[in-house]
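Undergrad: sharing a model prediction with you, sequence too.
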Amino acid sequence: MKRAILVILDSLGVGELPDAKEYGDVGSHTLDNIYKVCGKLNINNLENLGIGNIEGVNGPNKSNAPKGSYGRAMELSKGKDTVTGHWEIGGVILDKPLNTYPEGFSEEIINEFLQKTNQKGILGNVVASGTEIIKELGAEHVKTGYPIIYTSADSVFQIAAHEEIISIEELYKMCEIAREMLVGDKAVGRVIARPFTGEEGNFTRTSNRRDYALNPFSKTMLEYLKENGMEVAAVGKIEDIYNKKGVTKAVHTKNNMDGVDKTLEYMKEVEEGLIFTNLVDFDMLYGHRNDAKGYGKAIEDFDGRLQEIYNNMSDDDMLIIAADHGCDPTTDSTDHSREYIPILVYGKKLKNGVELGTRKGFTDIGKTILDFFNIDNEIVGESFLDKLK
């Protein structure tokens, strides 16, 4: 009996991709640029795995004898969205990016939303930071009762509402209606409920966020695992990103440390299969808010929990640590950045110190996990498991 534990450090990119110019992301390097702001980080466990040995990474210390194997991966899909990155890890490649709305949503979309939700009006309909837009429009929302609609550089339709003005149940229903609307030519990757509480000057988003994703466009690693009798335990927003497809059990989280706690709980509960975790604070709290020091501290906090993960691994388990895109907190942009993602692998029976090089797609991660469980599959990618045996 064995498990694969896949932990996504959401947005921890390791350098601009060759096509970064097309996305306005020249100069982005989430990890190294955090080092330039913070100086040395106390991440001995990640350094011992080999994070500083990855090609193009210059901030962390290199290890002379890494206990893990290390590499980086290019993104084959078009875009730099959360859904795009995670789907590619699972084996789905997008030939064209999911729709984005840099000028806000069309009058047609807004009118359809108003009609179907029986709302008299909306606020916003702009590209905005979630924390900033509730500062700007929260009081007017409380006064009018109108939901706040906004988007970002991602393919998202977000609805913010005060929990005492629009109930959680009503907000979720609005999101379900929007999800049904935003398909086909109008499709967005996710519709997101963004509830908040508090009073003017002190509005705070709550942990009652919920994401409504599209179904992946083809069969994913998760579905192959489930069909072969494996558990697929999703921690954080993984369940939402894959729209529950291939997930056998799931738990949402309040923050990164809660995500590690829930991962450890599943490691004590799941006997065979995949534990798939997303730690979103890196992206949501620090990358998008251009808080390099906060981001650095969050990396240190995760590093401090790695030994607990090791301690709960059986001899046959495999741990993979990766990301889904970049979100460089040191650039002028507050959006995701088109970057390589790191790949760190550890297992008590796996080789250590193996350089995995630059993988040609995030799909190599999903391919390797399916290879680990000896599951035949048709997803695109090249397993690197043989290098680790």
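TA: Sure, I can see it.
Undergrad: all contacts plus neighbour counts: C-alpha atoms, from now on.
TA: OK.
Undergrad: tell me which element E170 is part of?
TA: helix 168-181 (DSSP states H and E).
Undergrad: likewise L264?
TA: helix 256-269.
Undergrad: what ranges do the helices span in the stretch 251-389 of the chain?
TA: Taking DSSP state H, counting those that start in this stretch, the helices of the stretch 251-389 of the chain run over residues 256-269, 281, 292-303, 306-311, 363-372, 385-388.
Undergrad: got the angle for the third one vs helix 256-269?
TA: Pointing back at helix 292-303 there. Inter-element angle recorded for helix 292-303 and helix 256-269: 20 degrees (by axes from the mean of the first three to the mean of the last three Cα atoms, to 10 degrees).
Undergrad: about what we covered before: neighbouring contacts of the helix holding L264?
TA: 233, 235-236, 251-253, 275, 277-281, 301-302, 305, 308-309, 312-313 (Cα atoms under 8 Å, 6 or more residues apart in numbering).
Undergrad: check it against this one:
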Amino acid sequence: MGKRVFLIVLDSVGVGEAPDAGKFNDAGCDTFGTCVRSGKLNVPNLEALGIYHIQGTSFYNPGKEVAGCYGRMQEKSAGKDTTVGHWEIAGVVSEKAMPTYPHGFPNEIIEKFETSTGRGTLCNLPYSGTDVIRDYGREHVRTGKLIVYTSADSVFQIAAHEDVVPLEELYEDCRKARAILKGEHGVGRVIARPFVGEYPDYARTVNRHDFSLEPPGQTVLDALREAEYAVIGVGKIYDIFAGKGITETYPNEGNTRNMERTLELMNRDFEGLCFVNLVDFDMMYGHRNDIDGYAAALNEADLQIGRLMEKMGPEDLLMITADHGCDPGFKGTDHSREYTPCLCYGRNLKKGIDLGTRSSFADIAQTIADVFGVAYGGDGESFYKNILTSK
């Protein structure tokens, strides 16, 4: 069995406000700290990897020896969303912010979309995903009109009841929107948001699907694929990168199933990267200001992280990070501009190395390139030599 990297993105698990948080109206945000202060958090495996040793955090408490290497990462990209966060993790910094629509999309966009889909639209405002189906769901079911909404992020979201608009039709409507939303209106993601149930108990399903722009430059995924390494995406990874650089994909089925899939992949003999997104923290708890639910989800993921650590082979590398914050105890329901954790573990790695504060998420990409000896000129700086045990 050759070298393998398992890169787990704890979607939205930030570790405290970034230096420029004020520019994003996020001064004081602290996602992981909020969960710590809830008194409901029990994450012994993240603790063993060194999360409480990360300097500069509100929860800094370096009491125990650790088995991993640890640090925090500052985002360079002009945004705080999933797309630019993942792209930067994969080596590409987005210097220009993607367009957002705090007052809804212009009429020209909506008219093109309605003509293309043959359906009318409802809402066209920034909205919470759960609130929008509560407020517009009945009219949607009655009329068949698509619920179009956005958020503080660069997204065009389309909600539809699965009994009213079949999934494949909803996905095709998203492809049509993606074709329209280019150039100055090139939003980061068009997102299908299917839901089920009866009013007032509508519920979103795991059949969400994201239709992203392609990354603006070569990612480490592309470099690995060109070098004939496996690049396996679990969860939203394929969607976030519009399929570029991915050799095999397993779509999002929620945190628990995504981690189970990753554990199954550990039994496979492959050489390359397994890139995993765990979106429930963000989608189910951060955006809903559910502190206890967020902490409980972290507790469950921590148990599965422990299982991953036990199953790792002699040359496997586990890397755990996040793409932004979404503090469930903070004002509003939007993403928050935060540092993210960088936790690394492997049987052939040093223990207890403080990686400090990294200047870009892209340091992860450059480190992965070094693991496999792949030439890659991304926007980051490798820390592989810092953590590798000399042989």
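TA: Received it, and whenever you're ready, just let me know what you need. For clarity, every value in this text was computed on a predicted model and none was experimentally measured.
Undergrad: TM-score for this pair?
TA: The TM-score (TM-score structural alignment, normalised by the length of the first structure) is 0.98; 387 aligned residues with a Cα RMSD of 1.1 Å.
Undergrad: before we move on, the earlier item: filter the contacts of helix 256-269 of the first structure to the buried ones?
TA: For these, a burial check counting by 16 or more other Cα atoms under 10 Å picks out 233, 235-236, 251-253, 275, 277-281, 302, 313.
Undergrad: confirm that V9 of the second structure sits in a helix.
TA: No - counting by DSSP: H, G, I helix; E, B strand; the rest coil, V9 of the second structure is located in no helix; its state is strand.
Undergrad: count of neighbours near it?
TA: Other residues lying near V9 of the second structure total 24 when counted by other Cα atoms under 10 Å.
Undergrad: that one reaches F281, doesn't it?
TA: No - if you go by Cα atoms under 8 Å, V9 of the second structure and F281 don't touch, sitting 10.5 Å apart.
Undergrad: need the max-distance pair from the buried ones among the contacts of helix 256-269 of the first structure.
TA: Longest distance between any two of those is 24.3 Å, between D281 and M313; criterion Cα to Cα.
Undergrad: within the helices and strands, which one has the nearest residue in space to V36 of the second structure that is not next to it in sequence?
TA: Spatial nearest neighbour of V36 of the second structure, excluding adjacent residues (Cα to Cα, 6 or more residues apart in numbering): F59 at 7.2 Å. F59 of the second structure is part of no helix or strand when elements are defined by DSSP H and E.
Undergrad: measure the aligned residue in the first structure for F59 of the second structure to E107 of the first structure for me?
TA: Residue pairing (TM-score structural alignment): F59 of the second structure is matched to G59 of the first structure. From G59 of the first structure across to E107 of the first structure, the span is 47 Å (Cα to Cα, to the nearest Å).
Undergrad: alignment lookup: Y150 of the first structure to the second structure.
TA: Taking TM-score structural alignment, the alignment pairs Y150 of the first structure with Y149 from the second structure.
Undergrad: that match falls within a strand, correct?
TA: Yes - with three-state DSSP as the criterion, Y149 of the second structure is part of a strand.
Undergrad: residues near it, how many?
TA: As a burial measure, Y149 of the second structure scores 24 neighbours (other Cα under 10 Å).
Undergrad: now do the contacts for it.
TA: The contact partners of Y149 of the second structure, by Cα under 8 Å, 6+ apart, come to G104, C123, N124, L125, P126, Y127, V132, F156, Q157, I158.
Undergrad: G52 of the first structure against N58, yeah?
TA: Yes - the criterion here is Cα under 8 Å, and G52 of the first structure meets it with N58 at 6.5 Å.
Undergrad: what about the two, which has more around it?
TA: The neighbour comparison of G52 of the first structure against N58 (other Cα under 10 Å) goes to G52, with 20 against 16.
Undergrad: state the distance from the more buried one to R205 of the first structure.
TA: To R205 of the first structure, G52 of the first structure is 35 Å away according to Cα to Cα.
Undergrad: ditto for M257 of the first structure
TA: Separation of M257 of the first structure from R205 of the first structure (Cα to Cα): 18 Å.
Undergrad: swap in G189 of the first structure?
TA: Taken as Cα to Cα, the span from G189 of the first structure to R205 of the first structure is 22 Å.
Undergrad: of the two, who's got more company?
TA: Legend: neighbour count by other Cα under 10 Å for G189 of the first structure and R205, higher for G189 (27 against 18).
Undergrad: where does the residue lying closest to H209 of the second structure once chain neighbours are set aside land in three-state SS?
TA: Closest residue to H209 of the second structure apart from its sequence neighbours, by Cα to Cα, 6+ apart: A192 at 5.2 Å. Classification of A192 of the second structure using three-state DSSP returns strand.
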